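Q: sequence unavailable; structure follows:
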């Protein structure tokens, strides 16, 4: 399938927060509650449409264990967007968000679009971090924010698409110079070379991905 732009994404965060489930839900529309721990990184992709532009997302789901941290860092370079995920039922995963964010920003461009994701929001009775607390942290650190459930699909597509829309807006505002090789962004075959600017409108989607 032809596309206007390709964006490289990362999914990062502690082990067990649902990173792989989010990827499978977004790319394959399926929930897999039990799976092997990610070793290094896993990959998925999907094409979405934002304001008439076809955007192909190349998504790397990275391991959360400290053992694989050095391997994970090798995937940071050349990424345009990241989903930084914590589990709303486990306080320690939220406490580690600042460390993950600092790690990413040491290895990527400061213009990278990062969305903070509070996953497993379907587990209301087990909630340990309020939505307000997540929103406040995101606002303080200049991040997008959303709560998701990979199990029920709540906000899964929206999280990936909102991040892509933010990257596209940066392209249109010349934050990224796509006439050069911008980190994590490539111009596709169907994008008219002279028509990079212009504001996007409504968001629709092509293809599909749902996990907690």
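A: Structure received. Note that the coordinates shown come from a computational prediction; the quantities given were computed from them, not determined experimentally. Numbering: from 1, shown residues only.
Q: okay, CA-based contacts and neighbour counts for the rest of this
A: Fine.
Q: all helices of the chain, in order?
A: Ranges of helices in the chain, per DSSP state H, are 19-28, 69-73, 91-95, 97-107, 131-140, 156-172.
Q: ok, now how distant is the most centrally placed residue in the chain from residue 5?
A: Ranked by distance to the mean C-alpha position of the chain (C-alpha atoms, centre = their mean), the top residue is residue 83 at 3.2 Å. Residue 83 sits 19 Å away from residue 5, going by C-alpha to C-alpha, to the nearest Å.
Q: could you do residue 104 as well?
A: 23 Å.
Q: who's more crowded, these two?
A: In this view residue 104 and residue 5 are compared by other C-alpha atoms under 10 Å, and residue 104 has more residues nearby, 24 against 20.
Q: ranges for the strands of the chain?
A: Here the chain has its strands, by DSSP state E, at 5-13, 41-50, 53-62, 81-87, 113-119, 144-147, 185-187, 203-205.
Q: can you redo the ones you listed as CSV with distance to residue 23?
A: Formatted as CSV, the strands of the chain follow (distance: least, C-alpha to C-alpha, whole Å):
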stretch, distance to residue 23
strand 5-13, 8
strand 41-50, 7
strand 53-62, 7
strand 81-87, 10
strand 113-119, 12
strand 144-147, 15
strand 185-187, 20
strand 203-205, 16
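Q: looking at the ones you listed, spot the one closest to residue 160.
A: In terms of C-alpha to C-alpha, the element of the strands of the chain nearest to residue 160 is strand 81-87, at 7.8 Å.
Q: put this next to the previous one:
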């Protein structure tokens, strides 16, 4: 690791209908706690979570947004600068999944960064009254280029694994971006060096041609002088 306490800093925003368990997931992942009684989030809340992956330090800034419509004008501002959007639905509520396509993806397209990664979480997987089938969601996630996990904030199943998965993807994306910038700078330096060499080569060629022309002029002048001397001798 570098002198800082982390090598990567990523911003994540959690969205989804009210009551799907967004706050429970955040507290389970960030603090490893769970409560049956949660107060509905008003506006936004956030937590920091530090972890280590492949000997690299990661710091995640995770924002939990209110699902109620009356708070959406407030929460929309928090999409800006997010590296990943975490979309949560309730596996026991079909409506919460249907609203992803009907509403939440439009919010993402309108307010989130164009290259933000998407993590889709089906929460409350510990409950038996399942309404949303895993196979259907898996196909949907693949079409939408989302990372998909079923999770339970109550039992902690899949929670840490899901956030680590998206963090690893963000790390790889950041590393590739850095490498692309290095390659671009390298190409620019090579192009600049090549142009300089071409210019130097042309300058050398010009000098050579100039010297050759001087030699021709000198030879021509000497020939003229010799002819004049010959003519004078004949006289």
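A: Received the coordinates, thanks. It should be emphasised that the depicted structure is a prediction, and the values quoted were computed from it without experimental measurement.
Q: need the counterpart of residue 73 of structure 1 in structure 2.
A: If you follow residue 73 of structure 1 across to structure 2 using TM-score structural alignment, you land on residue 76.
Q: got it, and residue 108 of structure 1?
A: Match for residue 108 of structure 1 (TM-score structural alignment): residue 112.
Q: give the contact list for the closest residue in space to residue 112 of structure 2 that isn't next to it in sequence.
A: Once flanking residues are discounted, residue 112 of structure 2 sits nearest to residue 79: 4.8 Å by C-alpha to C-alpha, 6 or more residues apart in numbering. Applying C-alpha atoms under 8 Å, 6 or more residues apart in numbering to residue 79 of structure 2 gives the contacts 13, 85, 108, 111-113.
Q: what's the end-to-end length of stretch 151-170 of structure 2?
A: 20 Å.
Q: just checking, residue 9 of structure 1 touches residue 55?
A: No. Using C-alpha atoms under 8 Å, residue 9 of structure 1 is not in contact with residue 55; the gap is 11.9 Å.
Q: now for residue 165 of structure 1: what does it line up with in structure 2?
A: Counting by TM-score structural alignment, residue 165 of structure 1 lines up with residue 168 in structure 2.
Q: neighbours around the match of residue 73 of structure 1, how many?
A: 15.
Q: spatially nearest residue to it (excluding sequence neighbours)?
A: Counting by C-alpha to C-alpha, 6+ apart, the residue nearest residue 76 of structure 2 is residue 111, at 6.5 Å.
Q: residue 124 of structure 2 matches what in structure 1?
A: Aligning on TM-score structural alignment places residue 124 of structure 2 opposite residue 120 in structure 1.
Q: who are the contact partners of its match?
A: For residue 120 of structure 1, the contacting residues are 17-18, 87-89, 147-151, 212, by C-alpha under 8 Å, 6+ apart.
Q: out of those, who has the most neighbours?
A: Ranked by neighbour count (other C-alpha under 10 Å), the contacts of residue 120 of structure 1 have residue 150 at the top, with 31 neighbours.
Q: my guess is that residue contacts residue 17, does it?
A: No. In this structure residue 150 of structure 1 lies outside contact range of residue 17 using C-alpha under 8 Å: 10.3 Å.
Q: shared neighbours of these two, anything?
A: Taking C-alpha under 8 Å, 6+ apart as the contact rule, residue 150 of structure 1 and residue 17 both touch 119-120.
Q: the residue nearest to the centre of structure 1 matches what in structure 2?
A: Residue 83 of structure 1 maps onto residue 86 in structure 2, by TM-score structural alignment.
Q: show me what contacts that match?
A: 12-15, 118-121.
Q: run the last query once more with 6 Å
A: By C-alpha atoms under 6 Å, 6 or more residues apart in numbering, the residues touching residue 86 of structure 2 are 13-14, 119-120.
Q: looking at those, state which has the most neighbours.
A: If you rank the contacts of residue 86 of structure 2 by neighbour count (other C-alpha under 10 Å), residue 14 sits at the top with 26 neighbours.
Q: ok, and the closest non-adjacent residue to that one?
A: Per C-alpha to C-alpha, 6+ apart, closest to residue 14 of structure 2 is residue 86, 4.5 Å.
Q: what's the answer for residue 20 of structure 2, then?
A: Leaving aside its chain neighbours, residue 20 of structure 2 sits nearest to residue 90 (4.8 Å; criterion: C-alpha to C-alpha, 6+ apart).
Q: count the residues that sit near residue 41 of structure 2.
A: Applying other C-alpha under 10 Å, we find 17 residues neighbouring residue 41 of structure 2.
Q: and residue 32 of structure 2, what's its match in structure 1?
A: When structure 1 is aligned by TM-score structural alignment, residue 32 of structure 2 is paired with residue 29.
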